[in-house]
Structure formats: C-alpha cells, structure tokens
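Student: Need coordinates for the below:
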Amino acid sequence: MSKVVDNKHIFSFRSSGLKSFLINGSTSNKIDPNGDDIEIGLDKTLTNRLITVLRMKSGSVIELFDDEVRCTAVINIINRQLFVAISPKTIRNIDPLMPEVNLHFGLLKTRESNESVLESCTLFGVCNIFPILSDKSQGEWNTKKDRYMNVLTAAMEQSKQYKMPSIHEPKTFNDWSRSFKHTATSTNMFCDFDEQSIPISQVPIHPQNQINILVGPEGDFTNREKHKILSLGFNRTMLSSISVLRSTEAIKLALGFVRCVR
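Tutor: Okay, the predicted model is just below:
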C-alpha cells in the first residue's frame, strides 16, 4: 500500500456499513492488523462523486469512515468501477467524545440558521441536539430528515470529526423542561447576557462530566421560561462582556470554548 501522508491533507468520506464491508472483505471474521490489504468496492453514489465530481485518479489516498471505524484507503479505478485497498494497520475505532456535550436551543426562524446550528454541533462534537419550541420561537423544523443528515455528513467530512450527533425531535418548552434530567455531576450552562451571569472562563469543565449548553432563540426566552430554566439547575453563563450575540454565534462560541478545555 502506498505510504500515507498526514491525513489533514486527505479527503474524508462517509461510507455507511464500512466496518461490515471490511469484515466481509477480509479472509476471516476478524481483521488481522498484520494481514494483507483488504479490497472493497464503493457504492455508486460515492463512486460517482469521487470520479466525476472530484476527478480522483487511481493511486489517490482518501479516508473512509462510518459510525464505528475509520481508515485510509488507496483508490483503484478499473473500467469506471471504483475499488479501494485498505491496510488493516490503518483501521481505527471511533471512540466516544469526552466530555459528553449536549446542546439545547430555541428553534430559530430560518432553515439556514437551524442548519448552521447543526453544522456547528457536528464540528465541535456535540452528542445530542435538543431543539426547543419556546414561546418566542417562530421557526419551523424541517421534517425532511435526509436534508439534515446531509448537513451533518458534510460537516463530518470537512472537519474529520467522525461522531454524528443525535438529533431529537423538537419539544415545546414545557415538554422539554419536564423531560430534562439534572444530575449532580453535570455542568449546565444557560448562555444569557445578564449581570448575574458567570463568565464562561470561570465555569469548571470536568472531562468525565456531562455538559448541557442552553441557548435561547431570536428574541430570547421569556421571563417565565428563564425562571424555569434556573430551577432546572442551569447557571447563567456569559459568553461576551461587551456584546449580545446572535443565537448561532453564541452556540459556536460556547461549543468552541468547551472543546478547547481539556
């Protein structure tokens, strides 16, 4: 197999069922890390994308991943059929991200804004996404799940962050507040520009603890909703001492900070 360079210069592609393909393509039910290269074929959609859109040639190195494993592969194109050779030595499990980060956010007005949130969640390794229909939420949730899956997949391929967030169905604020479970070890941050807010830099982040980040919709939560949020164990957290941020900006800043702290 060709020598693999630093994978930050290699295109990554999601290939559903990759692990089973690797097992079925190997000589045994257990992949031997010291064995020969495994050759598998890719599905028509990915093949068309690699050959027709990206115009990749035989010998190009790519990275493939699914929900369980990732690996590097060398392309071999024969009569418009695309195969890849994978060395068992490059196969790696995709481990859970720690700490576990969950985003709870008031549904935004436009599809583009909500998709921007999903993209940010993927880039920064959010585990669960909980959209909330608050009193001031005026947006509509796209019921076409394929569209959102495409957004998540594109973000994963671009960022090489291979854990896909779980997107939960939107709940009304009352239903969400009843279902939210506060634990003694979780860190619950309510991003709110308020004089009583604690700067995010002072929030203790423990790698083994669950982190819940809550961001309001355009127009913010109502006073009634804020009172309920605080009663659930959320602490007001300030992201900027000089600016009131838009929801999409607040989400990016909060997630970026959390993932920078080890």
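Student: C-alpha from now on. contacts and neighbour counts both.
Tutor: Will do.
Student: so how far is Glu249 from the residue nearest to Leu108 when sequence neighbours are not counted?
Tutor: In space, and not counting its chain neighbours, Leu108 is closest to Gly139: 5.0 Å by C-alpha to C-alpha, 6 or more residues apart in numbering. Note on Gly139: its distance to Glu249, by C-alpha to C-alpha, to the nearest Å, is 17 Å.
Student: Between these two, which is the more surrounded one?
Tutor: Per other C-alpha atoms under 10 Å, whichever of Gly139 and Glu249 has more neighbours is Gly139, with 17 against 14.
Student: Confirm for me that the more buried one is in contact with Gly106.
Tutor: No: using C-alpha atoms under 8 Å, Gly139 is not in contact with Gly106; the gap is 9.1 Å.
Student: where along the stretch 101-250 of the chain do the strands fall?
Tutor: Along the stretch 101-250 of the chain, counting by DSSP state E, counting those that start in this stretch, strands occupy 101-106, 128-133, 166-167, 171-172, 187-191, 198-199, 211-215, 235-238.
Student: Adding mean neighbour count, write those strands out as a markdown table.
Tutor: Formatted as a markdown table, these follow (neighbours: other C-alpha atoms under 10 Å):
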| stretch | mean neighbour count |
| --- | --- |
| strand 101-106 | 24 |
| strand 128-133 | 22 |
| strand 166-167 | 16 |
| strand 171-172 | 16 |
| strand 187-191 | 23 |
| strand 198-199 | 17 |
| strand 211-215 | 23 |
| strand 235-238 | 24 |
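Student: got those strands as TSV, with distance to Ser58 columns?
Tutor: TSV is the format used below for those (distance: least, C-alpha to C-alpha, whole Å):
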stretch	distance to Ser58
strand 101-106	40
strand 128-133	39
strand 166-167	35
strand 171-172	49
strand 187-191	49
strand 198-199	52
strand 211-215	44
strand 235-238	51
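Student: Select, out of those, the one closest to Phe11.
Tutor: With C-alpha to C-alpha as the measure, strand 166-167 is the member of the strands of the stretch 101-250 of the chain nearest Phe11 (24.0 Å).
Student: The closest one packs against which elements?
Tutor: strand 128-133 (3 or more C-alpha pairs under 8 Å, 6 or more residues apart in numbering; DSSP states H and E).
Student: Now do the strand it packs on: which elements does it pack against?
Tutor: strand 101-106, strand 166-167, strand 171-172, helix 173-179.
Student: Name the residues that touch the second one?
Tutor: Looking back up the chat, that one is strand 166-167. 127-130 (C-alpha atoms under 8 Å, 6 or more residues apart in numbering).
Student: For the comparison step, fold the sequence that follows:
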Amino acid sequence: MELFFYPELINGIVELDETEARHVRVLRKRVGDMLMLIDGKGHRSDAMIVELSQRQILLQLDNVEYFEKQSTRLVLGVSPLKNPDRFEWLVEKCTESGVDTIVPIVCDRTEAALKKTDRLQRIMRSATTQSLQYYMPELAPPISYAEFFRQYKAEKQLIAWCDDAEKQSLLSALPAGSNAAILIGPEGDFTKAEFELAISNGFEAISMGQNRLRTETAAVFAAQAFYLINQ
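Tutor: Here you go, the predicted structure:
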C-alpha cells in the first residue's frame, strides 16, 4: 500500500501538490487508478485519479475516515546538532518510529541553532507516508532547556545521562501504557547543573547501554524502545 499526503481531506475534487504529483507520475499511475491519502492528523481517504496531465493531477476523494491515535504519547526533547544532516536523519527516523512530538531544546553545550524547519516538515511528511502512519509528529519550536520543564509533563520522565550516577536502563524504566518525556542532550552531554535541574523536576536518569551513543542514535533508540514496548 502506498500513502499520499494531502493537508485537508474532504469528500470532493482535490489537486495534488507537485511533490505528491511527482510521486504519482514515477509510479506510472493512470486515470481511474485508486490512491490512499492521509492528512497526518488521523484521517484517511480513498481517492480516484480523475485527471492526470503534466499540468495537474486531480483526485476524487470519497469515504474519509478518522482513526484514533494510540493512547500512549512520547515527547522527545533533543538538542539541535552542529551538523544539520544528522539532525534531519534524527527527525526522519524518529518519525518512522512513531514519536509524537519532537522538541528542539537549547542547552548550554548546544552548538548550533535549528534552521530550515520547513525542510524538516517535508522530511517528516515523507517519513510518515513511507512508514504507513496516519499521524505526523509535531515539530515544536525550539525552546530553552529550562522552558521544557514548564511546557511538558508526562507520567514517565527520563533523562539520558552519560556521567556516573545511579541509573536505570532505558528498557526497564519504560513501563508499557504510560506517556513519556525523554531528554537527549547535545554532543558533550548535559552539564551537571542541567542534569540536576531535570532531577529536581521529577526526571529519572537512564542509561542506554555500555556504548556511548551519538545524540541522533540515542534519540532513535529511545523512540524505537518506546514504540516496541507499547505495541
């Protein structure tokens, strides 16, 4: 099954944007062929191609359905990276893993500001359809590390921490059926003061194993662990 994206699904005639139209042409679809559309907000619709030309592709939408989101939610607070390609990879793979919200957090050791958020939105959109999901994650605006604790709360609150401390493994700290917020630090990890601020706000320290992981690897590992535990 191939999924295509359209931002507002309503019964009637709609025109695909150039990104989705290009995909249809690559697949050599024809007038009369059926497609499946999603809006990234839980809606899905059957769609028939009624016009296909170099100028436009028109679809007839029918039978728009709504699917409830799973009850468990994962908010991932993660520092932007100096290398934007690596952060794009993080966003893509966390989207495929089913994360609900990605919050870029500016930490003391964050080395670069988040740029090209429109490109990140396109990456998330593509990853959502590729992984056959009906919901696209929210990419929140960048906020300060301290602001994260004011805006986001969860039943299970965890911070990945590389230095010595009493820590649980990620897998043992994530019970099934609970909403979670997980903090992943920048290259060089959180500072001691940042770690203590998280603990004072009810976060628990976790380890992701004996190997030290890059920020983007740790984020994807956390998202996949949450997804598997809640299947």
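Student: Superposing both, give me the TM-score.
Tutor: The TM-score (TM-score structural alignment, normalised by the length of structure 2) is 0.86; 227 aligned residues with a C-alpha RMSD of 2.4 Å.
Student: Tell me the counterpart of the residue nearest to Leu108 of structure 1 in structure 2.
Tutor: Here Gly139 of structure 1 is matched to Ala112 in structure 2, going by TM-score structural alignment.
Student: Can you get me a residue count around Tyr66 of structure 2?
Tutor: When counting by other C-alpha under 10 Å, one arrives at 13 neighbours for Tyr66 of structure 2.
Student: Which position in structure 1 pairs with it?
Tutor: For Tyr66 of structure 2, the aligned position in structure 1 is Asn93, judged by TM-score structural alignment.
Student: number of nearby residues for the closest residue to that match other than its chain neighbours?
Tutor: Excluding the flanking residues, the one nearest Asn93 of structure 1 by C-alpha to C-alpha, 6+ apart is Val69, at 4.4 Å. Val69 of structure 1 has 17 neighbours, counted by other C-alpha under 10 Å.
Student: what about the helices in the stretch 151-262 of structure 1?
Tutor: Under the criterion DSSP state H, counting those that start in this stretch, helices of the stretch 151-262 of structure 1 are mapped to 173-179, 223-231, 247-260.
Student: Make a markdown table from those helices and add distance to Val101 of structure 1 to it.
Tutor: Putting the helices of the stretch 151-262 of structure 1 into a markdown table (distance: least, C-alpha to C-alpha, whole Å) gives the following:
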| stretch | distance to Val101 of structure 1 |
| --- | --- |
| helix 173-179 | 17 |
| helix 223-231 | 18 |
| helix 247-260 | 8 |
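Student: Determine which stretch of those helices is the most buried.
Tutor: Counting by mean count of other C-alpha atoms under 10 Å, helix 247-260 has the highest mean neighbour count of the helices of the stretch 151-262 of structure 1, with a mean of 18.
Student: That one vs structure 2, mean deviation?
Tutor: Its matched residues in structure 2 lie on average 0.8 Å from helix 247-260 of structure 1 after superposition (mean C-alpha distance after the TM-score superposition for structure 1).
Student: So what touches that helix?
Tutor: Here helix 247-260 of structure 1 makes contact (C-alpha under 8 Å, 6+ apart) with 113, 116-117, 120-121, 124-125, 191, 200, 205, 213, 215-218, 239.
Student: any idea how far Pro84 of structure 2 is from the spatially most central residue of structure 2?
Tutor: Structure 2 has Thr95 as the residue nearest its centroid, 3.4 Å off, counting by C-alpha atoms, centre = their mean. Here the criterion is C-alpha to C-alpha. By it, Thr95 of structure 2 lies 16 Å from Pro84 of structure 2.
Student: ok, now Thr217 of structure 2?
Tutor: 14 Å.
Student: on that earlier part again, wait, doesn't the match of Tyr66 of structure 2 sit right on Glu68?
Tutor: Yes: counting by C-alpha under 8 Å, Asn93 of structure 1 touches Glu68, with 5.9 Å between them.
Student: Now which residue in structure 2 aligns to Ile200 of structure 1?
Tutor: Per TM-score structural alignment, the equivalent position to Ile200 of structure 1 in structure 2 is Leu170.
Student: list the contacts for its match?
Tutor: For Leu170 of structure 2, the contacting residues are 206-208, 222, 225, by C-alpha under 8 Å, 6+ apart.
Student: Determine which residue in structure 1 is aligned with Leu16 of structure 2, please.
Tutor: Using TM-score structural alignment as the criterion, Leu16 of structure 2 maps onto Asp43 of structure 1.
Student: Equivalent analysis for Thr101 of structure 2, please.
Tutor: Aligned counterpart of Thr101 of structure 2 in structure 1: Asn128 (TM-score structural alignment).
Student: on that earlier part again, roughly how far does the match of Tyr66 of structure 2 sit from Asp67 of structure 1?
Tutor: On the measure of C-alpha to C-alpha, Asn93 of structure 1 and Asp67 of structure 1 end up 9 Å apart.
Student: Could you report the neighbour count for Met98 of structure 1?
Tutor: Neighbours of Met98 of structure 1 (other C-alpha under 10 Å): 17.
Student: Is Ile62 of structure 1 in a helix, a strand, or coil?
Tutor: Secondary structure, DSSP: H, G, I helix; E, B strand; the rest coil: Ile62 of structure 1 is strand.
Student: The residue opposite it in structure 2 once aligned: neighbouring residues, count only.
Tutor: Under the alignment (TM-score structural alignment), Ile62 of structure 1 pairs with Leu35 of structure 2. Leu35 of structure 2: 19 surrounding residues under other C-alpha under 10 Å.
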